[in-house]
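A.B. asks: only geometry, no sequence info:
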């Protein structure tokens, strides 16, 4: 432990050899110690020993010290800011240093880890440094593709208290700006910042030449702006047995056309007119001219018939429509068409017997269904089972014959099923299915009494093992009342909706609560009635003596309705001329009063001052006088006074006094001896 008033110094800057002392700038030390406005920058260098005593590193007789001056008063204006250290009597040095000063000096040689900058870093020369000295400036840089935010600072400084100055900057993605306009085209871009891609497109009738996109990199937009050239189509090759009748080319612009015609004795397959498309090709493709198409009549289909297209021979794209005889199913298309190869496409269909399912097995104590036509079960037919009286059907009641000739479900069974009505249902009742004996799949429907909530399903069903599924529900007091009812022209606040919670109702401004303003959540729900919100009404106040109403004659007033007053001739109004009906059913402010008018008289002349506005000599209620002091004097009191209802000025007139400057402040100066 050290003696009282002394403090052990323990800093990162202490040297190992006792003969050497830590060195720092005297100006830096004073910067830490001083807390006043009168600072002096000295160039000498000082150190401190292991007891915190400030000494010179080379000659203690010429050391620099920090001194504390006593209260300085009556410092003239001419000497302010020009005080010479030699004019100040040297006092005792400020050593040993205080704990507060030592704590500030504790880490003065190293500000620690550099602050992190998103998308940036300190310059390379600072990254490898283990420590940064007080006063040293560190500059930052942004990563490629990022730039400093406009107007921000790119550096920080290690301050005297071993903390970094704020890093007031940010690295933002570089903005590459407009990627370039493209004639007869356009571009789409979600953003133009670093890493984003812009895509170029051409208008209809033009095609893109060059790479269709550009990317914003660290130097700007990469690549070149593409161009949009007009679409051009070359004339297709000659068509056998055809001739062009319009659009002779040989080069065609976008949407220009060629019209064809077949030579006599040939038929056209395709479109007679083709158009130059956006991909430099004609659409649709050119037609063909072939000898006349003749498809012979196909053979009749077995178990079917032709219902349209009765001809011996058929031309190009003429059709035949078929149908199958009753009891047969068509395999293939019911319409075929004569193609350019003189054959029908697709080929004629076939009519086959329908898909059938096997006969159904007999079931005990039940009735097995038979096919509707009495022969076989066809695809899509439905078989429905039933049981003899006293038996219940277990399983699927209906089966369907599927397309692969199999039934979709297994046949059911018939057995005796009897369920007994459950025991008494507490806090509830049965509303459907009273029993007391229930057959298979018969149901019971339950309902809870008012104020109780159901746990379980409200409907249960008798199953094949003669038990109800699911089990009967129970009724318990509600754990939650839900939201209270809404209130017209008002609202409610509630601590919750569980039992014991309270809902408090309030009305909007201009309305008042009628009825009890709260409800509690009970086992029966929210208790009591929801209040109502009625509009606020005010009664006509008494007419002020020597006054009258000029607007708002009542006698009843709604919320925010107003009354406007005036005083009779020879009287002046004390208060507000307009009052308003408030939410408390009272007018605010109170009605005014009308008093005989006498007025205020101008006060005595202001010594060392004068009137600026309001020269009088007599003043009505609320009229004012404004004062100003002469040069070299300052005002005590308000510069504006007002004629009050008591015919005197409020506040009283001010006074003007001589201006005196004083100085009185503890300061700390640095001095060399």
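C.D. replies: Yes, it's here. A quick note: this is a predicted structure, and the numbers were derived from the prediction, not measured.

A.B. asks: Please count neighbours and contacts with C-alpha atoms only from this point.
C.D. replies: OK.

A.B. asks: residue contacts, residue 272?
C.D. replies: By Cα atoms under 8 Å, 6 or more residues apart in numbering, the contact set of residue 272 is 259, 260, 261, 286, 287.

A.B. asks: hmm, try it at 7 Å
C.D. replies: Counting by Cα atoms under 7 Å, 6 or more residues apart in numbering, residue 272 touches 259, 260, 261, 287.

A.B. asks: let's bring in a second one:
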């Protein structure tokens, strides 16, 4: 072999070794994958669900959860250098569709027809449901047996003493069928004369009674009561006439006040009673009356004075049976007496007897005194000046102290109101602020 060929052979052999070394390094660096994250409505298959680590190149599979089915996409993902390939599988909820038909009824799908929804069987009027009404949409369709709707019938009604009913049948009555009751002569029917075959397979209402020629106490209409001659009686012979009167605060609005006992029952109450109205309670100078509760019997009206006026009398008026009860109050203008003076000061304007509402006085202090508080006071509700009067006080200030400075002119202690001093800084310092200070 020539020298050139030998050199080329050695170089090729070195390249192969390098490639092998790189391959081994790359293989050593390949990473495992942790448990893959499932998409919506799915989970890992049984063979993969217990694993926590997957080697590079491993294939894991997903399956749709119970109640869901595949809507496309591969169920598999692959571990590639520590990362999973994208989840392609999509899972859609299962639909149960129609649960079927019910004769003489229908199925309520208000929750829908998808997995987990509950449908309810409902029978038409006149039919009873036989079976469990609820059906649940499961993984393999509607769970539960479809109920049936059975026509409602009623057994034979019980008879009544001293009376009878018609029509009569041998075995049963159909739903909504009506029977009529009648009493024997000399007896009166108390209760409903007709009964209907209803839900629950019973006749409603309860059967009536056949009773003898007296009436119990009549029931009054709204806002009325029995008259004095009838109120203490508990039994009224046939043909008796009883009378009603309107309650206190109400008056007749038409209809006869009398009712008559006929075969144990009273004739209808015709009287109507309407609430009495008190109308206007009158006018109040410098005020008004609040009728927020109305002007009918029992309502309360309240007198209110305008700003600057005090109410004299009781503000409440009550609408009674014969009109407004209570005396109409008055509104008296608010005034304030002479204000008390202040020590070392005075106020203005000054009056001899009183001040009118909202009138203002001003306070001033003597020289060398300062005013502490409000300099003005107003005649207010309660017939007093507000706020309280101020005080006139002597103002004394402490010796002004300034670091690296000194007094050069002005007042000397004690420093009273409006005293002033002039200061200057020591050599080498600049003043910040005003040279002259006033107390």
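C.D. replies: Yes, it's here. Predicted, not measured: the structure shown is a model, and the values here were computed from it.

A.B. asks: circling back: list just the nearest of the contacts of residue 272 of structure 1 to residue 538 of structure 1.
C.D. replies: Residue 538 of structure 1 lies nearest to residue 259 out of those, by Cα to Cα, at 90.7 Å.

A.B. asks: what's the next secondary structure element after the strand or helix carrying residue 408 of structure 2?
C.D. replies: Using DSSP states H and E, residue 408 of structure 2 falls within strand 405-410. Under the assignment DSSP H and E, the closest C-terminal helix or strand after strand 405-410 of structure 2 is strand 420-425.

A.B. asks: for that following strand, the distance to its chain's centre please.
C.D. replies: Counting by Cα atoms, centre = their mean, to the nearest Å, strand 420-425 of structure 2 is centred 70 Å from the centre of its parent chain.

A.B. asks: Please give me every residue in contact with the closest residue in space to residue 466 of structure 1 that isn't next to it in sequence.
C.D. replies: Counting by Cα to Cα, 6 or more residues apart in numbering, residue 466 of structure 1 lies nearest to residue 419, which is 4.7 Å off, once chain neighbours are set aside. Contacts were defined as Cα under 7 Å, 6+ apart; by that measure residue 419 of structure 1 touches 437, 438, 439, 462, 466, 467.

A.B. asks: Could you pick out the buried ones from these?
C.D. replies: Buried members of the contacts of residue 419 of structure 1, scored by 16 or more other Cα atoms under 10 Å, are 438, 439, 462, 466, 467.

A.B. asks: With distance to residue 512 of structure 1 added, can I get those residues in CSV?
C.D. replies: Below are these laid out as CSV (distance: Cα to Cα, whole Å):
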residue, distance to residue 512 of structure 1
438, 59
439, 61
462, 57
466, 62
467, 59
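
A.B. asks: Closest to residue 532 of structure 1 out of the residues you listed?
C.D. replies: Distances from residue 532 of structure 1 to these, taken as Cα to Cα, are shortest for residue 462 (49.9 Å).

A.B. asks: Distance check, that closest one against residue 439 of structure 1.
C.D. replies: According to Cα to Cα, to the nearest Å, residue 462 of structure 1 and residue 439 of structure 1 sit 7 Å apart.

A.B. asks: Also residue 47 of structure 1?
C.D. replies: Taken as Cα to Cα, the span from residue 47 of structure 1 to residue 439 of structure 1 is 106 Å.

A.B. asks: Over to residue 391 of structure 1?
C.D. replies: In terms of Cα to Cα, residue 391 of structure 1 sits 8 Å off from residue 439 of structure 1.

A.B. asks: intersection of neighbour lists for these two?
C.D. replies: Counting by Cα under 7 Å, 6+ apart, the shared contacts of residue 391 of structure 1 and residue 439 are residue 417.

A.B. asks: Per the alignment, name the residue of structure 1 opposite residue 188 of structure 2.
C.D. replies: Matched across to structure 1, residue 188 of structure 2 falls on residue 267, judged by TM-score structural alignment.

A.B. asks: meant to ask about residue 32 of structure 2
C.D. replies: Using TM-score structural alignment as the criterion, the counterpart of residue 32 of structure 2 in structure 1 is residue 110.

A.B. asks: I'd guessed that match sits against residue 133; true?
C.D. replies: Yes. The criterion here is Cα atoms under 7 Å, and residue 110 of structure 1 meets it with residue 133 at 5.4 Å.

A.B. asks: can you point me to the longest helix in structure 2?
C.D. replies: Ordering each helix of structure 2 by length in residues (DSSP state H) puts helix 3-29 first.

A.B. asks: list the helices and strands that one packs on?
C.D. replies: Packing contacts for helix 3-29 of structure 2, counted by 3 or more Cα pairs under 7 Å, 6 or more residues apart in numbering; DSSP states H and E, involve no helix or strand.

A.B. asks: what's the neighbour count on the match of residue 188 of structure 2?
C.D. replies: Residues contacting residue 267 of structure 1 under the criterion other Cα atoms under 10 Å number 21.

A.B. asks: For residue 283 of structure 1, see how far away it is.
C.D. replies: Using Cα to Cα, residue 267 of structure 1 is found at 20 Å from residue 283 of structure 1.

A.B. asks: for residue 377 of structure 1, same thing?
C.D. replies: 54 Å.

A.B. asks: residues near the closest residue to residue 445 of structure 1 other than its chain neighbours, how many?
C.D. replies: Closest residue in space to residue 445 of structure 1, ignoring its immediate chain neighbours: residue 459 at 4.5 Å, by Cα to Cα, 6+ apart. By the measure other Cα under 10 Å, the count of residues near residue 459 of structure 1 is 19.

A.B. asks: Now check residue 459 of structure 1 against structure 2: what is it aligned to?
C.D. replies: By TM-score structural alignment, residue 459 of structure 1 lines up with nothing in structure 2.

A.B. asks: Residue 459 of structure 1 reaches residue 444, doesn't it?
C.D. replies: Yes. At 5.6 Å, residue 459 of structure 1 and residue 444 qualify as touching, with contact defined as Cα under 7 Å.

A.B. asks: Mutual contacts of those two, please.
C.D. replies: Contacts common to residue 459 of structure 1 and residue 444, judged by Cα under 7 Å, 6+ apart, are absent.

A.B. asks: okay, and the strand holding residue 408 of structure 2 goes to which residues in structure 1?
C.D. replies: Strand 405-410 of structure 2 maps onto no residues of structure 1, going by TM-score structural alignment.
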